[in-house]
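# got a predicted model here, sequence first, then my questions.
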Amino acid sequence: MSLQLVFNDTIKTVFASSIPKKLAIALSGGVDSFALAHLLKKFVKEERLDTEIYPITINHNLREASAAEIPVIQRELSKFDLHGNFLTSNLSFPKEFQTKPFEELARLKRYKAINDLCQSKGISDILMGHHFDDQIETFTLRLLSNSGVIGLNCMQPVSKSPHLSHERLNVIRPLLNVHKDQLVKYCLDNNINWVQDHTNFEDITERNIVRNYLVENPTVKKDLEANYKKVQDFNGLIEGKVNVLHNGLQTYGKIDYSNLANASIKVTLSNKQIEQHTDLVLARLFFKMLYPISPSPNYHYSFNKVLDNIAKIRQPGECTFSLLQLQWDVKPSLNDPTVKEITVSRQNVSSADAQNSLDVIVPTGGVTDWLLFDNIYWLKFKKLDTNHHYKVRNLLKDDKINFINEDIIPEDFKYSSYKNTPVLVDEQGKIVMFPTHSTDRETVEWKLKDNAFKFN
C-alpha cells in the first residue's frame, strides 16, 4: 500500500466522525513535516474537502540560519498552494534558560506560541510529523531513564497539548508507524525540498547522541524496534482491560463525579473486581481517571507510585494515604461489606501552601481572562469591581470568620465538605465568592483542566 493510502486511512480513523474544517501542521521545514504537509494537502484534494490547512513554523532564534529559512519554507509551500495560510512566530530565550532544563522549557514555549496562533484562527487540531524513528529514539531515552512499561509506550497517535490555555489542542501524529527513509523517498519522488538542521546530528543533546548511535548501530536499532513493538502490544492488552473495567463502572454508576467542585471523585469497586484485575490494570484506571483533580506538576512521571500503592486498596478494612497530592480514603461500603468505596480528593492545603495564591487582574469591564488555579481549575470572573484587588486561594479551616457577608455562604456549608475548594478573596482577606460552587454563569465560569488521558 502506498504511503498516501496509509496516511489517508490513518486520518480517517483519527477523525472518525468528520474531518475538521481547519487543521494546523507543525512545520519545522524538515523532511518529515514537509512530507506531512504534502500528504495532507493531497488527502484534502482527493476527498474533495473544504478543510483549510495552516502550516505553522516557530522560529526559536537559536541558530543563525533559522530566520533565513522562513522564506525558503514559504516558497516551498507555494509549490503545493499552502503558502496563503502560513503562520509563524518568533521566540526569544532569556538568560535563565541556560540554567534550567532547556529542552522542556523550549518545548513549552513552542507549544504556547502554537496554541496562541491556533486559537486566533479557531483551530482545535494540529498535526505533527513525528515518525517511527523518532519513536524509537524516545523509547531508547526512556529505557535509559528507567521508565516503566507504561512510560515505554512513548508518543501516542492522539494526545493533548500541555495545558497552557483553557482550550488545549488535539495533537495528531499520523506518521508514527512510518520510517524516516519512507518520508525522504516520498519528498524526493514529489520534488519537495526541505531544510536540513545540521544541529540535529551534533552531540549537543541526549536525543542527538541516541540518534547518532542508532544510525551507526543498525542491528541495535532493529532489536530496539522489536522490543518496542512487544511493549506496544502489551500496553494495548492492558489498555483494553482498563477500558472494559472503566466502561462497566460508568455504565452502572460506580464512578461518582458529583463533587468535582471540590476536586473529588468516588469510585465503587466490588472485592471481586479488585481480585480479578492486576495491580497494573487498577493503577492505570485510577491514574487515567484522576489527572484532572490532581495539582501535581509531576503527574506524568508518577505512575509507578500509584502502582506501588494499589496493595493498600486490596487490604481489608479502611485506610487513608496521600499520593499525587491527593488524599485517598478507602473503606468498605456501609450497605455492602463486599464493596469498597474509594474517595480521592485534593490533599489538604496547609496555611503556608495557601499563601501561594493567584492574583486576579481585573481589566476594564470586570471580565478576566481564563486563569488556571492550583493546577486544577480554570476560572473566569465576569463582574468584578475594578476598584478592588482580588486573589484566589484554597479554603482553610480558619476561614469560617472570613466571609465578607453571610449571603455568599452556601446553604449546605460544612468545612469538611468544602475544604480546599477555591475561594475568591478581596484585599482584606475576606471571602467574596466560592467560584466552583456558583450557579451564576453571568458572574463566573469554571471547569477542571482537561484530562490528558482518554478511555475508549
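Done, it's in.
# contacts, neighbours, all on C-alpha from now
Noted.
# could you pull up the residues touching residue 22?
By Cα atoms under 8 Å, 6 or more residues apart in numbering, the contact set of residue 22 is 51, 52, 53, 54, 122, 123, 124, 125.
# quick check: it vs residue 126, distance?
Distance of residue 22 to residue 126, computed by Cα to Cα, to the nearest Å: 9 Å.
# list only buried entries from the contacts of residue 22.
52, 53, 54, 123, 124, 125 (16 or more other Cα atoms under 10 Å).
# just the buried positions in stretch 165-178, please.
Result for stretch 165-178 [16+ other Cα under 10 Å]: buried residues 165, 166, 167, 168, 169, 171, 172, 173, 174, 175, 176, 178.
# out of those residues, which is nearest to residue 439?
Residue 439 has its nearest neighbour among the buried residues of stretch 165-178 in residue 166, at 19.8 Å by Cα to Cα.
# tabulate the buried residues of stretch 165-178 in TSV, adding columns for distance to residue 302 and secondary structure.
Listed next are these as TSV, based on distance: Cα to Cα, whole Å; DSSP: H, G, I helix; E, B strand; the rest coil:
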residue	distance to residue 302	secondary structure
165	23	coil
166	23	coil
167	24	coil
168	22	coil
169	23	coil
171	22	strand
172	24	strand
173	24	coil
174	28	coil
175	28	coil
176	25	coil
178	30	coil
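# next up, a second structure to put side by side with the first:
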Amino acid sequence: MSTGVYTKFLANLTRIFAADLHAFPACIAVALSGGADSMALLNMLVRLKEEKLQNLHIHAITVNHNVRPESAEEAQEVGEVVSKLPVEHHILDINQKIGPKQMEKNARELRYKLLLGACEKVGAGDIFMGHHRSDQLETFLLRMLNNSTLFGLRSMKPVSNYPIVSPNLDLKVVRPMLNIDKSEILSYCKSAGLKWFEDRTNFIPGLTKRNYFRSLLKDDKNKLPPALQKSKILDSLAKVESFNKIVDLRMNNIRKRLQEEGADVIDPKTMSLKLFFPADMIGPLNYVALDRYLFLDMYQVSASANYFHEFTKVDDKYSTFIPKVTGRKDKSSLIEDIWNGKKPSRFTLLKCQFDVKRSDDGIEMEISRANEDPRRGFHVLPFDIKSGEPTQWLFFDERLFLKFSCIDPNMSGRYRLEIFKDKVHLDILKKSFARYSGFKKLLNKYHVPVLIRSGESGDSDKIVGFPTLWKYADDVKPGSIVCEMKMKRALL
C-alpha cells in the first residue's frame, strides 16, 4: 500500500491537532460522497483509529442529491463498502429539486444544512472533508473570477468555521489533504484496493464554473495562459498565504492586547460591541489587520445575511488583488478613514450603526444594530409556545438564537419576535409596563428584540417582554416563561 499519502496525511493532522494528536476529538464526522477523495480520507481515518486512536468514533455521512437517477443506488453501495469498517454510516437525502442554474451553490447549501444536522445529532464537533490541492486551484480561479479579496483568495484552510451558524455546536471543518494532489489520491486508492464511485456530473464543463476550471486544469499547458497554469497558480497561492499569515499574526497581537486592556467588550443585553483601538496600534502597517479584525469581530452584532461576502465594504484598498470596477475611483480602508477624519461620528455599515469618537489616544467605537431600510422592514418571526414543550432554537434577525419554554398553560399561544419600534409598539408597551421609561431609551437606541403574544378571539396583541434585557410585562409571573439565548460567535 502507498505510504506517501498517508505520511503526508499524518503530518497534516499533527500540525492541526498537536504532535501526539492529544487534541484529536473523540467523535468525528466525515463527508463521504463515495468519490476517490472521500473514500481515501475515510480509509486513512480508519487506519488512524486502528493504529493510534482506538476509541475514536467515526460517522460517515453521505448526502444523496437526487440529481442523477443512479445516485440513490450509489449511496447504498457506498453504505455496503462502509459496513465492513468500524464506522457508522448515515445516508441523507435532498428531496428538493435542484435546477441546473446555480447548481453548485444550491446543492452546496442544501448539503451543508443536512451535514450540520447530522453532526448535531451524533455530537461530532469536527467534520472532515476530502478537499485536495486540485480543489484549491479550482477555488482560487473561481474566486479570482469573482474579484475576491486576498482573504478570499486564500481559498480553503486546514481548519475553518462551518459556514452555517448553530446554537448547539461550534462545528469546525477539517481538511487534512489540501497539500495532496488528485493523482496521489488516485494512486493511493488503487494501491489500497479501494472502491470508489465517479459522479459523471463533475466532468460536464458546462454544468458549473468549477467543472469548467477542472477541465481546463487537466490539460493546463494547452488551454491556459502561462500566468494561470498550475505552477503559477501555486506560486500565487503561496504569496496569498504569506500575506494572510502576516495579517493573522498582527490580528492575534491586536486581540491579545485588547483583551488584556478590556478594550473589546460585547454587551449581550443590547447586543452591542464596544472597541477601543489605541493610537500606537493605528497606522499604515496595521490598517488592513485592524480592518480585518473589526470585520471578524463585529459579525456577532451584524444583521447582514450576506456578511461573508462584504469585506470590501470595510476594506477594498489594502485587501484587493485585482482592481474591481465599482463605479467609484477611490478605494478605502475603514480604520484609516476614521483615523484621518474622513468618517462622521455616526454612520451605518453592514447593518450596523457605528458611534465613533476619535482622539489623540485612539479610536473608540460602539457598534450596534442599525435601523432597517423602511422598504424592507425588520425581521418578524412567528412561532408557537406550548406548555411543557420547549420551542426549537429560533434564529432571529441574523444575530440571536432563542429558545422558549413555559410551565403555565395560560402562557401557551401564538407569539412573534420583532424589533421594537416606537411608532409600532409604544401603545402596547404602555399597557404591559407601568414603568417603562427607565429602559425605553435602550429599546430605541439598540433595536432590542421584543416578544409579542398575538391577540386571539378579538384580544389585542400584547408585549410579553424583552428577552435580552430580562424584562417581562407586569402581569407575567416570574418563571412562567423561560428564554435561553445565544448570540452568534465572533469569527476571530
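Great, that's in hand. Because the structure is a prediction, the values reported are computed rather than measured.
# got a TM-score for the pair?
Once superposed, chain against chain, the TM-score is 0.90 (TM-score structural alignment, normalised by the length of the first structure); 445 aligned residues with a Cα RMSD of 2.5 Å.
# burial count for residue 117 of the second structure?
When neighbours are defined as other Cα atoms under 10 Å, residue 117 of the second structure has 14 of them.
# tell me the spacing between it and residue 22 of the second structure.
Separation of residue 117 of the second structure from residue 22 of the second structure (Cα to Cα): 27 Å.
# and for residue 291 of the second structure?
Look at residue 291 of the second structure and residue 22 of the second structure: by Cα to Cα, they are 35 Å apart.
# which of the two has more neighbours?
residue 291 (22 against 10).
# quick check: closest non-adjacent residue to the aligned partner of the more buried one in the first structure.
Superposed on the first structure with TM-score structural alignment, residue 291 of the second structure falls opposite residue 283. Leaving aside its chain neighbours, residue 283 of the first structure sits nearest to residue 307 (5.1 Å; criterion: Cα to Cα, 6 or more residues apart in numbering).
# between which two of the buried residues of stretch 165-178 of the first structure is the distance greatest?
Across those, no pair lies farther apart than 166 and 178, at 32.4 Å, counting by Cα to Cα.
# wait, doesn't the match of residue 291 of the second structure sit right on residue 312?
No - look at residue 283 of the first structure against residue 312 with Cα atoms under 8 Å: they stay out of range, at 11.5 Å.
# now do the same contact list for the match of residue 291 of the second structure.
303, 306, 307, 310.
# for residue 208 of the first structure, same thing?
Counting by Cα under 8 Å, 6+ apart, the residues that residue 208 of the first structure touches are 200, 201, 202.
# again, 10 Å this time
Contacts for residue 208 of the first structure (Cα atoms under 10 Å, 6 or more residues apart in numbering) come out as 137, 199, 200, 201, 202, 214.
# most neighbours among those residues, which one?
residue 137 (24 neighbours).
# and it, which of the three is it?
helix (DSSP: H, G, I helix; E, B strand; the rest coil).
# state the distance from it to residue 424 of the first structure.
Computed as Cα to Cα, the residue 137 of the first structure to residue 424 of the first structure distance reads 46 Å.
# quickly find the element holding the closest residue to residue 286 of the second structure other than its chain neighbours.
Nearest non-adjacent residue to residue 286 of the second structure, counting by Cα to Cα, 6+ apart: residue 250, 7.5 Å away. Element membership of residue 250 of the second structure, judged by DSSP states H and E, is helix 230-260.
# before we move on, what about residue 273 of the first structure?
helix 271-276.
# next, the mean deviation of that helix compared to the second structure.
By mean Cα distance after the TM-score superposition for the first structure, the fitted helix 271-276 of the first structure averages 2.6 Å away from its aligned residues in the second structure.
# returning to what we had before: mean distance, the helix holding residue 250 of the second structure to its aligned residues in the first structure?
In the superposition with the first structure, the average deviation recorded for helix 230-260 of the second structure is 1.2 Å (mean Cα distance after the TM-score superposition for the first structure).
# counting by contacts, list what the following helix or strand past that helix packs against.
Next along the chain after helix 230-260 of the second structure, taking DSSP H and E as the criterion, comes strand 264-267. Other helices and strands packing on strand 264-267 of the second structure, by 3 or more Cα pairs under 10 Å, 6 or more residues apart in numbering; DSSP states H and E, are helix 230-260, strand 272-278, helix 287-298, strand 362-369.
# I'd like the ones you listed laid out as a markdown table, including distance to residue 93 of the second structure.
As requested, those are exported to a markdown table (distance: least, Cα to Cα, whole Å):
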| stretch | distance to residue 93 of the second structure |
| --- | --- |
| helix 230-260 | 35 |
| strand 272-278 | 40 |
| helix 287-298 | 34 |
| strand 362-369 | 37 |
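# so which of these comes closest to residue 151 of the second structure?
Closest approach to residue 151 of the second structure among those is made by helix 230-260 (6.7 Å; Cα to Cα).
# between strand 272-278 and that closest one, find me the angle.
100 degrees (axes from the mean of the first three to the mean of the last three Cα atoms, to 10 degrees).
# so helix 230-260 of the second structure matches what in the first structure?
Going by TM-score structural alignment: helix 230-260 of the second structure matches residues 221-251.
# what comes up buried for the matching stretch?
Neighbour-count burial for stretch 221-251 of the first structure flags 221, 224-225, 228, 231-232, 235, 238-239, 241-243, 245-247, 249 (criterion: 16+ other Cα under 10 Å).
# and stretch 140-154 of the first structure, by the same measure?
Residues 140, 141, 142, 147, 149, 150, 151, 152, 153, 154 are the ones in stretch 140-154 of the first structure that count as buried (16+ other Cα under 10 Å).
# so that stretch matches what in the second structure?
Here stretch 140-154 of the first structure aligns to the second structure at residues 141-155, judged by TM-score structural alignment.
# now do the matching stretch: distance to the chain's middle.
17 Å (Cα atoms, centre = their mean, to the nearest Å).
# residues contacting residue 332 of the first structure?
Residue 332 of the first structure is in contact with 268-271, 316-319, 338-342, counting by Cα under 10 Å, 6+ apart.
# just the buried ones among those residues, please.
Neighbour counting by 16+ other Cα under 10 Å classes 268, 269, 270, 271, 339, 340, 341, 342 among these as buried.
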